[in-house]
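Novice: Structure for this input, please:
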Amino acid sequence: MFSTAYASNADLYNLSEQSIWSLLIHSKENRAQITDPKFLLSAGSFSAQSELKLTLEQFQQHPYETFCRFPARISYLSEQMKFDLPEDRFSKCPELKAFLEHVPFDSLELVYASEVLSSATSMMGHIFIKASGLNSRAIPVEHSLAYYTEITTFNPLKLVIESTMTGMPGFFSVKPFAKDVEQYIKKEQRNLWQFSLQATPGQLHLLQLHIWELNQVNITYYFQSFNCATLTLEMLALLEPSLLKHRGTIVSPADVVKAAVTEGVVTATSLDTAPHWLFHALRDSIAQKDAKEIDQLVFARKSLTNETRRQQLIKLAADPLAARYITSVVERAIEQDVLESGFTVPTASKDVIFDFTGYKHPAKTPQDSAFGVTWLQDEYNSRALLHYLPAGHFLHNDNRQYLSESELIIAKVSVAVTPDTNKIQLEEFTLYSFRSISPDHAAFPVLSGEFYLGYRQSYQQDLQLASAFEVSGALGKSLRLHRDIISYAMAGAGLTTDVTHSKAFIYAKAGVVMNLIGDTKLYIQYEKSTGKIKNANKFADTTAILSWFPDRDHSINLKLNLVGSKKEQRTQFGAEYFYHF
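Specialist: The predicted model follows:
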């Protein structure tokens, strides 16, 4: 057995500075991220070294009890400090023993569930671990190991305060992976990307023991500092400590995927596709004229007999991808009672394996945080804007790796500097905003929409700009005009206030988003509004943004804005640069 008397303070200090020890106690910059006394022995005066000393002292006094509580810590310290553990230690921990027998760690995969912008808990996707292997009865099993929180309020301001300041209850769950497949793929229409991870048996066992430790304690969830991605990245760093290089200010689920791919711990990739995603992947993979013809045959040409329809579809099914697309469309048409349940199209594609792991890959998306600078010039003045986006992406960003065009803005701050007057002011603080421009299709009818909560500028009576607090939302439809062109239209309403005066308004907008050659993109939008702030008149606002993406994490934008009311006209030009990190 070990005695602390045989370890010098220097040895203990050096060991406490090791990255694996910091990961096991979830210390970041010598600050405890998990403060539950059941997990943290030095909660009153935390340091990595004091936590190590107290762990060893408790093990010396109560070896079995301490091992049952901290099996990963004690196993790691035993290996590093070369002391023996009791051979019967697992028999003294029946709950731990049962966990090891029922949740095997023969292999490990990182699982990414794709994003859903309209869901506060899934707007940037979700990340978790899948452990697989033979249980104690030699039965192959798969388990999801995930950290998450639950939304218990519909008050957006309260939600922001709880998720970023006071913290929310976090839950660490261990459940059969099949339940996640049912939830994400079938119910929520979200893909599950699975990345096989490289690890030694010893590393897998240490992580297995550590997950047992986490499953016994209360963890506080913070959106910006300790979310599902943060904890997952730290757990995976037990396999490869270099992953910690990717632990930024805010870690998103896609960041964890990028880190694992970059550091070379991913050995293979597989994809479980949701029907909605697979439908669009197939449609993008075949000739557009064939896709339109198939859509017409299934949904539009009501006068055709089933046999005529079937024969024409068979002709289009010579290409295996087109055949699989036909199957997807027919299945949806039967679900919607457009076709009879017995309608089938014989194809030769049933045994063909399709690989879509390179299509819309989460590791290829731009980074989720950004700094930007904008120069604007109009008839009245010129000014510079400095932007900081902690998490999200813009509609005019490079969104080609997302299923559809979208925008997500969380806690964006923009400060304006006017050189002529040396004036500096807060121009925008967007607490939470999203736009989803998802193309509607007869096979998968879907609404597009947007929501805004924050403080931003709008036009006054004379078309001068003024800022106000705003909450607004709209719904509409989008259509895919071409593989690279989406048009949309929506209408909505909102409320603004500058504390002294509040105003309700309605608005409608239409636009088009085009991905062009040479890594460029054109976004054009026309909006009409009744006026959003005090004394504002009706106005029409046309915006055009031409973007160029020299690489994944840089964007350069040219902007044109034309605004008009009955009495006033205003034209504004701008140039903009964003760095995504």
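Novice: only C-alpha atoms for contact and neighbour calcs from this point on.
Specialist: Noted.
Novice: For the residue lying closest to Glu109 once chain neighbours are set aside, which residues are in contact?
Specialist: Once flanking residues are discounted, Glu109 sits nearest to Ser196: 4.4 Å by C-alpha to C-alpha, 6 or more residues apart in numbering. Residues near Ser196 by C-alpha atoms under 8 Å, 6 or more residues apart in numbering: 107-110, 266-269.
Novice: 10 Å - rerun?
Specialist: Listed by C-alpha atoms under 10 Å, 6 or more residues apart in numbering, the contact partners of Ser196 are 107-111, 130, 260, 265-270.
Novice: and the residues you listed, which are buried?
Specialist: Buried members of those, scored by 16 or more other C-alpha atoms under 10 Å, are 107-111, 130, 260, 265-266.
Novice: Just the ones of these in helices?
Specialist: The helices, defined by DSSP state H, take in Ala260 from the buried ones among the contacts of Ser196.
Novice: ok, the contacts of Ser196 vs Val160, which is closest?
Specialist: The shortest approach to Val160 among the contacts of Ser196 belongs to Val111, at 26.6 Å (C-alpha to C-alpha).
Novice: which helices and strands sit right next to the helix or strand hosting Tyr507?
Specialist: Using DSSP states H and E, Tyr507 sits within strand 502-516. Applying 3 or more C-alpha pairs under 10 Å, 6 or more residues apart in numbering; DSSP states H and E, one finds that strand 502-516 makes contact with strand 465-482, strand 485-497, strand 520-529, strand 539-551.
Novice: Redo those strands as JSON lines? Include mean neighbour count and distance to Asp11.
Specialist: Supplementary listing: the helices and strands packed on strand 502-516 in JSON lines, determined by neighbours: other C-alpha atoms under 10 Å; distance: least, C-alpha to C-alpha, whole Å:
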{"stretch": "strand 465-482", "mean neighbour count": "18", "distance to Asp11": "56"}
{"stretch": "strand 485-497", "mean neighbour count": "19", "distance to Asp11": "61"}
{"stretch": "strand 520-529", "mean neighbour count": "19", "distance to Asp11": "57"}
{"stretch": "strand 539-551", "mean neighbour count": "18", "distance to Asp11": "47"}
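Novice: Of all the ones you listed, which one is nearest Ser349?
Specialist: Closest among the helices and strands packed on strand 502-516, using C-alpha to C-alpha: strand 465-482, at 26.0 Å.
Novice: between the closest one and strand 502-516, how many degrees?
Specialist: 40 degrees (axes from the mean of the first three to the mean of the last three C-alpha atoms, to 10 degrees).
Novice: Skipping adjacent residues, who's closest to the residue nearest the centre of the chain in space?
Specialist: Most central in the chain under C-alpha atoms, centre = their mean is Met124, positioned 1.9 Å from the mean C-alpha point. Residue nearest to Met124 in three dimensions, not counting chain neighbours: Glu115, with 5.0 Å by C-alpha to C-alpha, 6+ apart.
Novice: quick one on the thing from earlier: for the residue nearest to Glu109, pull up the helix or strand it's in.
Specialist: Going by DSSP H and E, Ser196 is in strand 192-197.
Novice: for comparison, sequence B:
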Amino acid sequence: MIFAANSTASDVTQTSDSKVDSATLQQIANDPLWQLLLQLKNGKPITNDTSIYISKSFVSPFAEAQATIDLFQRNTQNICNYPARLRLLKRYIPEFDLITPAEHCAEYRKFVESVPADSIKLIYASENVTSASSMMGHIMLRLDGTNDNGIPVKHGITFFTELDSLNVPHIMYETLMTGKEGVFKVAPYQEFEQFYLYEEQRNIWRYTLDFNEQQRHFVQDYIWELGQQSPAYFFHIFNCATVTQLLVNIARPAHLNQVASWLTPLDVVKFAQANSLVASTQFVPSNKWEITTLEESIGSRRASAISSHLARAQLDSLSLSFVETKYALALNQYFRSAQTISEQKYQKNSAEIAAFDAKYKHLSLDVSELPVPSSRQQEGYVAAGFTHQDSRSFMAFRAFPVARRLADDNRSMIGETELILADVEFRVGLEQSNLGDIYVDKAMLYQMVSRVPVTQNISNWSSSFNIGINRVLTGERQRKLIVQSEFGLGFTREVMQGLGVYSDIIVGAGANKHEAFVYAKPVIGLYAYTKLNSKLAVNLSRTYNQYGSDEPIDAVSFSLHQYGFENIALDFEVNIQKVADEYESSASFMLGYRF
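Specialist: Coordinates of the predicted model:
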């Protein structure tokens, strides 16, 4: 749906020029909902984009109230871009009661008639760390209802930016510093779900929101207002989560000041649940997730048999259990989306699966033990600890504003994933010779790892990428800071539930004022979740030409990550590096807090 910048009016009238007294204006300015409509937190705009204000610059909630009232009084047509503001002003100014946007604004009327809001759902699509625009997941609203033609419809409401470049540093600069052109979209919901479920293979959670009729009308009106604007997209302060949070906060406007400045999609989900706004929840798994999960239950031999029968469109010769039927359904859909089978075979398989499914209509998959998004720890991280390195002791510190680590509990994900932004690590000397000295070990702009397991029927590439400043060991056993960028590809295999092995080939480039070099690093490793609610990880690597070294640098790391503490992270790690016949070792303990 393309929003008109200036909605046409069916007629033009002028309201009374009567002045609104200062006391009423102050009441409006202090109303939390008014401040939300102005995108204010603690009385200040949440971004530097002032295009939403009448005067194109922000003065105060009081001044904007006065300017809005003056605009409406000059010409009734001016309400067409601000129906949410008008709806709120009617609570305070009786003369506006007779003004109805649906009567004066043809485009607005068309919108509310074609995009009804009989119910509202919060939609969370799980993260896809291989995509820079999707690495934190995605959040949006879905409006359901019956349109003016009596047809049940569902519309998705979302805000995003187009990433039209492979230049990650440039993208990060635009989305963090200058802002990138934002796209506010209202469209039939099915196209969103098809894209997330089948093209990007993300799981979806639908949260039905407990909004009353007045709140739903405010959401409709505010969606229209947002559609008249052209806000800039900022990854950290104005993204899909920010816009969705503003819409959700219509039911809890006074709580906007408590919302963090850097929002992620999961933050919006947690806010809705913490403020008793969720009436019900529905989980919709992607084909890959369902195939990977169910294959563990039915076994590789049976999975292979079902796969071969699907490929020949001969399922009628098999007898499928309930779980096998669900597996066949997901695999058939995946094969078709991957164009592994023809449309004719897909339809024949679908008909045969439907016959099996009819026998099990009284059954459903139990996902009650699946960790839900809102159960995850917070995504900000600060940590302090102790490290012993190069025969010396240090206090160690680490912090990043938003991330998901390989060290975290990834059991609700497909494989092991990591995304870390603005990661800073440094040490402070504790020995007499270096007491108080500060050593920066890392200042990474962006780090991602996606280790998606290969299954019986799905061949996934694992991948990794990072860019930033890192301290590395040289062939002379010295530790030097370099600017580095790495890219890796590999395979991951789950040997059994909770136990996986992986291998990667990483290539990278590094430089400082003394040296510039390219290097290669093969990696193998394993991870295992234990019965003590912890994860053990082992990683072995050999780096060729690191810092121009003639000798390969071998490294092995052992780490243990303990779970079970709310917003607390406990990490133990031992690293050993070898150059020629010389060894360097370090051991660390970090106590982290998630916020």
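Novice: Do you know the score for how well these two fit?
Specialist: The TM-score (TM-score structural alignment, normalised by the length of structure 1) is 0.91; 568 aligned residues with a C-alpha RMSD of 2.7 Å.
Novice: just to revisit the earlier point, for the helices and strands packed on strand 502-516 of structure 1, give me JSON lines that also has distance to Ser433 of structure 1.
Specialist: Shown next, in JSON lines, are those (distance: least, C-alpha to C-alpha, whole Å):
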{"stretch": "strand 465-482", "distance to Ser433 of structure 1": "9"}
{"stretch": "strand 485-497", "distance to Ser433 of structure 1": "13"}
{"stretch": "strand 520-529", "distance to Ser433 of structure 1": "17"}
{"stretch": "strand 539-551", "distance to Ser433 of structure 1": "18"}
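Novice: With respect to Pro275 of structure 1, which of those lies nearest?
Specialist: Smallest distance to Pro275 of structure 1 across those (C-alpha to C-alpha): 18.2 Å, for strand 465-482.
Novice: and the angle from that closest one to strand 485-497?
Specialist: Put simply, strand 465-482 of structure 1 runs at 160 degrees to strand 485-497, going by the same axes, to 10 degrees.
Novice: which residue numbers in structure 2 go with strand 465-482 of structure 1?
Specialist: Alignment of strand 465-482 of structure 1 against structure 2: residues 479-496, by TM-score structural alignment.
Novice: Stretch 249-265 of structure 1 now?
Specialist: The alignment of stretch 249-265 of structure 1 onto structure 2 (TM-score structural alignment) covers residues 261-277.
Novice: quick one: buried residues of the matching stretch?
Specialist: Neighbour counts using 16+ other C-alpha under 10 Å place 262-269, 271-272, 277 of stretch 261-277 of structure 2 among the buried residues.
Novice: so how far is it off the chain centroid?
Specialist: Relative to the chain's own centre, stretch 261-277 of structure 2 is displaced by 12 Å; criterion: C-alpha atoms, centre = their mean, to the nearest Å.
Novice: Endpoints of that stretch, how far apart?
Specialist: 21 Å (C-alpha to C-alpha, to the nearest Å).
Novice: can you check stretch 399-409 of structure 1 too?
Specialist: 14 Å.
Novice: Report the aligned residue range of structure 2 for it.
Specialist: Counting by TM-score structural alignment, stretch 399-409 of structure 1 corresponds to 410-420 in structure 2.
Novice: do the same with stretch 167-180 of structure 1
Specialist: Under TM-score structural alignment, stretch 167-180 of structure 1 corresponds to residues 179-192 of structure 2.
Novice: which parts of the matching stretch are buried?
Specialist: Neighbour count says stretch 179-192 of structure 2 has 179-189, 192 buried, by 16+ other C-alpha under 10 Å.
Novice: for stretch 127-145 of structure 2, same thing?
Specialist: 127-130, 133, 135-145.
Novice: Show where it falls in structure 1, residue numbers please.
Specialist: Taken onto structure 1 by TM-score structural alignment, stretch 127-145 of structure 2 occupies residues 115-133 there.
Novice: Excluding its own residues, what touches whichever strand or helix holds Ser78 of structure 1? List them.
Specialist: Using DSSP H and E, Ser78 of structure 1 maps to helix 71-81. Identification of contacts with helix 71-81 of structure 1 by C-alpha under 10 Å, 6+ apart yields 1-2, 7, 11-12, 15, 20-21, 24-25, 52, 55-56, 59, 63-68, 82-85, 89-90, 93, 96, 205-213.
Novice: now stretch 86-94 of structure 1
Specialist: With C-alpha under 10 Å, 6+ apart as the contact definition, stretch 86-94 of structure 1 has outside contacts at 1, 63-65, 67-69, 71, 96-98, 100.
Novice: Show me which pair in those residues is furthest apart.
Specialist: Greatest spatial distance in those: Met1 and Ala98, 25.3 Å, computed using C-alpha to C-alpha.
Novice: Look at those two and report which has more neighbours.
Specialist: Between Met1 of structure 1 and Ala98, counted using other C-alpha atoms under 10 Å, the more crowded position is Ala98 (13 against 10).
Novice: Return the residue of structure 2 aligned against the more buried one.
Specialist: Using TM-score structural alignment, Ala98 of structure 1 lines up with Lys110 in structure 2.
Novice: just Gln569 of structure 1 next, same as before
Specialist: Using TM-score structural alignment, the equivalent of Gln569 of structure 1 in structure 2 is Tyr583.
Novice: tell me which element its match is part of?
Specialist: Element membership for Tyr583 of structure 2, per DSSP H and E: strand 582-594.
Novice: Could you say which helix or strand holds Glu307 of structure 1?
Specialist: helix 306-316.
Novice: Translate Tyr13 of structure 1 into the numbering of structure 2.
Specialist: In structure 2, the residue matched to Tyr13 of structure 1 (TM-score structural alignment) is Gln26.
Novice: now do Lys503 of structure 1
Specialist: Checking TM-score structural alignment: Lys503 of structure 1 goes with Phe517.
Novice: How many neighbouring residues does that match have?
Specialist: 15.
Novice: Next one: it from Asp504 of structure 2, what distance?
Specialist: Separation of Phe517 of structure 2 from Asp504 of structure 2 (C-alpha to C-alpha): 20 Å.
Novice: Phe397 of structure 2 too?
Specialist: For Phe397 of structure 2 relative to Asp504 of structure 2 (C-alpha to C-alpha), the value is 28 Å.
Novice: ok, now how distant is the counterpart of Phe62 of structure 2 in structure 1 from Glu234 of structure 1?
Specialist: Under the alignment (TM-score structural alignment), Phe62 of structure 2 pairs with Gln49 of structure 1. Distance from Gln49 of structure 1 to Glu234 of structure 1, counting by C-alpha to C-alpha: 19 Å.
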